[in-house]
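> When you get a sec, could you give me coordinates for this:
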Amino acid sequence: MKTEFYTLGTFEFPADAVIIKGKLEAEGIAVFLRDEATINSDPLISAAIGGVKLQVYSSDKELAKQIFDEIRNYATDDLGNPIVCPNCKATKSEIYYSRKNVFYKLFPFFEPRKYQCMQCNFVTRPAK
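This is a model prediction of the structure:
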């Protein structure tokens, strides 16, 4: 039997993923942290491999998303204000890196920061 996983979120630091993992497991959802050991052994490569991926079984996806949405922190600007999506005006955005360019795959810390709206999936760069 083939088991499918759903990546609920990615985190730069394993400690952030462990907190969410604890909450989901307390609700009876099995959680897997992909690349956690790699990043724990060398934290400087977190951006290069895309961070720690918090994964759940696809069958638990909807319940896990609901729990995660209740406790997650969304992106904010330098003043602590939530990033507002220019497309749908929602305040539920997260940092997004596309890494489509070979240069950014090799040196991800040079890629300009973008934000992806969790409501409409619109990707934008912040106004300067």
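> From here on, just use CA atoms for contacts and neighbour counts.
OK.
> Check which residues of the longest helix seen in the chain are buried.
If each helix of the chain is counted by residues according to DSSP state H, the longest one is helix 14-26. Under the neighbour-count criterion of 16 or more other CA atoms under 10 Å, helix 14-26 has 14, 17-18, 20-21, 23-24 buried.
> Proceed likewise with the subsequent sequence, for comparison:
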Amino acid sequence: MWNSYPQRGNMQLLENFLSPIDAHIILGRMLSEGIYAVVIDEDIIWNNYMCSQALGGVKLLVHQADIERAKSILRQIEDNKFMLDNPEPNLENAKSSTFQCCSNSLMNTFLVILLFLTIGIALPLKTNFHSSP
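Okay, here's the model as predicted:
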């Protein structure tokens, strides 16, 4: 079945995924590295998501010439080599922002309860947890 199209003649299975979303994330990485890859059986899984494991999941096929390189990229992804760098948090700002976050949350909870007791309607209030210093 995999070789029914001429362009899939030299393709080899790299990985099975239970979710088509996961398969497309890895597909995007492979294509950005210059490796020709194809996702197959995703339509079957989208239509019958609960049977994903029974059907073998979504398959990511890679050209035979690039299979070793694709496996090394997949290992690097599993080892979190492609994660974005997060700057080290400043502890002084973290303590003050945590206190401010908790006090804002407490004040909003109090206002929601007060509005519910006076009007009879609970209105959720928007909070801004990520305020800039």
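> Which residue range of structure 2 does the longest helix of structure 1 align onto?
Alignment of helix 14-26 of structure 1 against structure 2: residues 20-32, by TM-score structural alignment.
> Quick one: distance of that stretch to the chain centre.
From the chain centre to the centre of stretch 20-32 of structure 2 is a distance of 11 Å (CA atoms, centre = their mean, to the nearest Å).
> Equivalent analysis for stretch 101-111 of structure 2, please.
Using CA atoms, centre = their mean, the distance between the centre of stretch 101-111 of structure 2 and that of its chain works out at 31 Å.
> cool, and stretch 54-64 of structure 2?
Taking CA atoms, centre = their mean, one finds the center of stretch 54-64 of structure 2 at 19 Å from the center of the full chain.
> now that stretch: which residue numbers in structure 1?
Taking TM-score structural alignment, stretch 54-64 of structure 2 hits residues 48-58 over in structure 1.
> same thing with stretch 96-113 of structure 2?
Residue correspondence for stretch 96-113 of structure 2 in structure 1, counting by TM-score structural alignment: none.
> re the thing from before, and the contacts of the match of helix 14-26 of structure 1?
For stretch 20-32 of structure 2, contacts defined as CA atoms under 8 Å, 6 or more residues apart in numbering pick out 16-17, 36-39, 42, 45-46, 58-60, 70, 73-74.
> let's see it at 10 Å
With CA atoms under 10 Å, 6 or more residues apart in numbering as the contact definition, stretch 20-32 of structure 2 has outside contacts at 15-17, 33-46, 49, 52, 57-62, 66, 69-70, 73-74, 77, 82.
> just the buried members of those?
Neighbour-count burial (16+ other CA under 10 Å) applied to the contacts of stretch 20-32 of structure 2 gives 15-17, 35-42, 45, 49, 52, 57-62, 66, 70, 73-74.
> That's all I had, so thanks and see you.
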